[in-house]
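>>> The following block contains a protein sequence and its predicted model.
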Amino acid sequence: MINSERLADTFRFLVGIDSVSKQEGNIATELKKIFESMGAKTAVDEAGKITGSDTGNLVIKFTGNQKAPPLLLNAHMDTVEPGKGIVPVLKDGVFTSSGNTILGADDKSAIAILIEVMTVLKENNISHGPIEIVLTICEEIGLLGAKHLDMRLIDAKYGYALDATDTEGIVTHAPGANRLEFKIYGRDAHAGAAPEKGINAIVLAGKAIAGLEIGRIDRETTCNLGIIKGGVATNIVPSYVNIKGEVRSHNSEKLKEVTNNIISSFENVIKNYQGDSSNGLPRVDVIVEDDFSCTNIPEDHTVVTLAKQAAASLGRKMITKITGGGADANVFFSKGIMAGVIGTGMCDVHTVRESVKVDDMVNTGELLLEIIKLHSTGH
């Protein structure tokens, strides 16, 4: 039932609309028109005012004609940079960009699939229960759209986020994450004439970092310090340095423990400084942000059993997966909504080598159709 040519055309159309984070207004307008033309009711929430985007999250509701709990379907409208002026190239059934930008399959392959699935449902008069499509903004810069989603617009308690690669897997376990920022303040001085009068903020940062275990801590936990900025010139003792990083873990206690260990390392370096510590220097300001919570969907939850049954009906496999990444599904989980993450086939995302096979998008569309059919009949 999935029309591969139409799906490809829809995808081509969507990636031609620039929608980098905080600039999703144009694509939201087009999507609103498309779904309303199918008979859906739409709403745009106020998340844009909070995130700085030129639009809010787009919520699309199809009432359906079968009694069933509402089913959530999710994708995000924003892309990463370089994501302006995308020229999609289709060759041998594979979409790529022209090479100077990302492709935007993350996550417009998902949106194209959702449009195609709803089109097929309508044109074939296929019975289905209530469907709530949530298209978020600013996912790529911290899941901000989902975090500020107006939950009064949502009735569904479970569903699927289309935001992964594997078309035969469903992500049911994802880590929680903390974002960390350290601002170390030292004292500037001439590096050649009077270095003893300075307090080198970069050296203090180096000592703190040297005492840390970075990378994979164990099978559940990782941490990374990814940004360090400081210094003005080689002949000036640096008075300030900024370090940003993260901790992720599938275990909330380990997340807290590793976060606290990193904080302690920075604080102890300042506390144990042996030089002139007048005027409150050196000092460190610590900022910890709860980025997103863990996702842990039980194997026997409807989201899992429904996806596995749908795949089996199509003669395919569907395995539950653990990921180290975060998605809107993490935020939904913290709000009481179980959302398994399924793939669209997109590969090498966030790079100019990004690609997606039309056949993979078709496969996900077929899977989603089968899920919706089974869901409407109580599978």
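Now that the structure is in, tell me what you want to look at.

>>> going forward, measure contacts between C-alpha atoms and count neighbours the same way
OK.

>>> okay, now the residue nearest to Ile50 when sequence neighbours are not counted: neighbour count?
Residue nearest to Ile50 in three dimensions, not counting chain neighbours: His148, with 7.6 Å by C-alpha to C-alpha, 6 or more residues apart in numbering. Per other C-alpha atoms under 10 Å, the neighbour tally for His148 reads 20.

>>> Where does the residue of the chain positioned farthest from its centre sit: helix, strand or coil?
Taking C-alpha atoms, centre = their mean, the residue of the chain most remote from its mean C-alpha position is Ala193, at 49.5 Å. Here Ala193 is recorded as coil under DSSP: H, G, I helix; E, B strand; the rest coil.

>>> one more structure, for comparison:
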Amino acid sequence: MIVIDKEALVARFMRYVQVDTQSDPESSTFPTTEKQKDLSKILAEELKAMGAQQVELDAFGYVYATIPANTTKSNVPAICFCSHVDTAPDCSGTNVQPILHKNYDGNDIVLPKDTTQVLSIKKSPYLQQHIGGDIITASGDTLLGADDKSGVAIIMQAAQYLISNPTILHGDIKIVFTPDEEVGKGVAKIDMEKVGAQFGYTLDGGEAGSLEDESFSADGASIIINGVIAHPGYAKGKLVNALKIAGEILAALPTDEWSPETTEKRQGFVHPVSLNGIAEKTTIGFIVRDYTREGLVAHHNRLKAIAEVVVGKYKGATMEYVQTEQYRNMKEVLDQYPAVVANAAKAIERSGLQVIQENIRGGTDGSRLSYMGLPCPNIFTGMQNIHGKQEWIGVNDMLKAAETIVHLCMIWEENA
């Protein structure tokens, strides 16, 4: 029977979330914020202290570690568990003050630092499943950072359990913590030789039991509008304002479909995320999402056509359309290695949970890692209401996730 130390896991998680690790999408450094390394340093030292081997914190903020195999079988694949240390730029991650709510009674929780922030079952129905259990929130003026410090804490606690219980047989277990996942750069500087695994799992999912083996395929798109500049005092018949053209392109986008706010499930979208420029030259940035490559092509063609119609109305104006690949649907790779997902499903079931196999309306480090030679689905941690002040997590979900990791290590060894 696997019994994860609840108090140790809670203390670990609450300690980690108090370290400010917010990443910065506008930064050109790597990692995008030096403060992410503050947590990476802590993790490296704790891994060394618990007895992990080959522990390294590199110049980019990645943490690598190994729990060596203790099985006599020589054909057990090396398995990697990965989470990211950074928190999202969407909401402040400075001076996070986590609150442990023991024996949650189902009533509304008013967060003390901002009493307009009220956590309720009505708004967060998943709370219903945590009545009688313990949950953790922030204090109302920051995010909590469960995305993805819950994954970090779960992996660390599972690692401690495996090291402390050498009778549990397993192959080489690799641990990787990445920076900058929230700004799309989580594996930009990763060293796959140091990862040294054949298969992997990110711990970056939501509801207990969820197993995500499919992600969006994702692109960026930029529409660069070149206007015609003239002195505003003498501009009649000459000036073509790129900023106004950009506004017209945005106004031409449909409002009842094709956007994040109007789509769900397997529907893709196009989403404007930035507008920068002056009257002479303006750039609109978009993210483009779909589950298929064909869908991405269709979205790009449609967006480009809308922009061309608008720009074509203005004499002298020109445009460029720049498409940038970000990541691809992990399922294309995972379908070639069915045991990776099957073993995770079996581990979740052994932990006493029902498997909820889902697709991600987004991506994880695993999306990129899968195409870098490490097939890598995503396993739950329990995180809820991520990237906002009402973020919360159930302690029992984190315990079950840590238990799932241990079972997963055992299953790979058993099946070898």
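Noted; the coordinates are in hand. Since the model is a prediction, treat every value here as computed from it, not as a measurement.

>>> The aligned partner of the residue nearest to Ile50 of the first structure in the second structure and Val355 of the second structure: what is the separation?
Using TM-score structural alignment as the criterion, His148 of the first structure maps onto Lys189 of the second structure. Distance, Lys189 of the second structure to Val355 of the second structure, by C-alpha to C-alpha, to the nearest Å: 33 Å.

>>> same question, Met50 of the second structure
With C-alpha to C-alpha as the criterion, Met50 of the second structure and Val355 of the second structure are 31 Å apart.

>>> now for Ala88 of the second structure: what does it line up with in the first structure?
Alignment note (TM-score structural alignment): Ala88 of the second structure maps to Val80 of the first structure.

>>> If we ignore the residues flanking it in sequence, what's nearest that match?
Nearest non-adjacent residue to Val80 of the first structure, counting by C-alpha to C-alpha, 6+ apart: Val20, 5.6 Å away.

>>> so what's that neighbour up against?
By C-alpha atoms under 8 Å, 6 or more residues apart in numbering, the residues touching Val20 of the first structure are 78-81, 83-84.

>>> do the same with Val55 of the second structure
Each residue near Val55 of the second structure by C-alpha under 8 Å, 6+ apart is listed here: 44, 47-48, 63-66.

>>> Now secondary structure and neighbour count too, for the residues you listed, in CSV please.
Listed next are the contacts of Val55 of the second structure as CSV, based on DSSP: H, G, I helix; E, B strand; the rest coil; neighbours: other C-alpha atoms under 10 Å:
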residue, secondary structure, neighbour count
Ala44, helix, 19
Leu47, helix, 24
Lys48, helix, 14
Val63, strand, 28
Tyr64, strand, 27
Ala65, strand, 23
Thr66, strand, 24
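
>>> now, among these, which is nearest to Glu181 of the second structure?
For these, the minimum distance to Glu181 of the second structure (C-alpha to C-alpha) is 13.8 Å, reached by Val63.

>>> Skip the chain neighbours and tell me the closest residue to the closest one.
Leu57 is the one closest to Val63 of the second structure (C-alpha to C-alpha, 6+ apart), at 4.6 Å.

>>> Alignment lookup: the one you found to the first structure.
Match for Leu57 of the second structure (TM-score structural alignment): Val44.

>>> and if you look at Tyr321 of the second structure?
Tyr321 of the second structure maps onto Val286 in the first structure, with residues paired by TM-score structural alignment.

>>> Mind listing what's buried along whichever strand or helix holds that match?
Element membership of Val286 of the first structure [criterion: DSSP states H and E] is strand 283-292. Buried residues in strand 283-292 of the first structure, defined by neighbour count with 16 or more other C-alpha atoms under 10 Å: 283-284, 291-292.

>>> Distance from the helix or strand following it to the middle of the chain?
Where DSSP H and E defines the elements, the next helix or strand beyond strand 283-292 of the first structure is strand 295-296. Strand 295-296 of the first structure has its C-alpha centroid displaced from the chain centroid by 15 Å (C-alpha atoms, centre = their mean, to the nearest Å).

>>> circling back to that earlier point, columns neighbour count on top of the contacts of Val20 of the first structure, output as a markdown table?
A markdown table is the format used below for the contacts of Val20 of the first structure (neighbours: other C-alpha atoms under 10 Å):
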| residue | neighbour count |
| --- | --- |
| Asp78 | 29 |
| Thr79 | 30 |
| Val80 | 21 |
| Glu81 | 16 |
| Gly83 | 24 |
| Lys84 | 19 |
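
>>> Which strands or helices does the helix or strand harbouring Lys207 of the first structure pack on?
Under the criterion of DSSP H and E, Lys207 of the first structure resides in helix 201-210. Applying 3 or more C-alpha pairs under 8 Å, 6 or more residues apart in numbering; DSSP states H and E, one finds that helix 201-210 of the first structure contacts strand 176-185, strand 240-249, helix 252-271.

>>> redo that, cut-off 7 Å
strand 240-249, helix 252-271 (3 or more C-alpha pairs under 7 Å, 6 or more residues apart in numbering; DSSP states H and E).

>>> Let's have the ones you listed in JSON lines, adding mean neighbour count and distance to Ala110 of the first structure.
Below are these laid out as JSON lines (neighbours: other C-alpha atoms under 10 Å; distance: least, C-alpha to C-alpha, whole Å):
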{"stretch": "strand 240-249", "mean neighbour count": "22", "distance to Ala110 of the first structure": "26"}
{"stretch": "helix 252-271", "mean neighbour count": "17", "distance to Ala110 of the first structure": "30"}
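
>>> Thanks a lot, see you next time.
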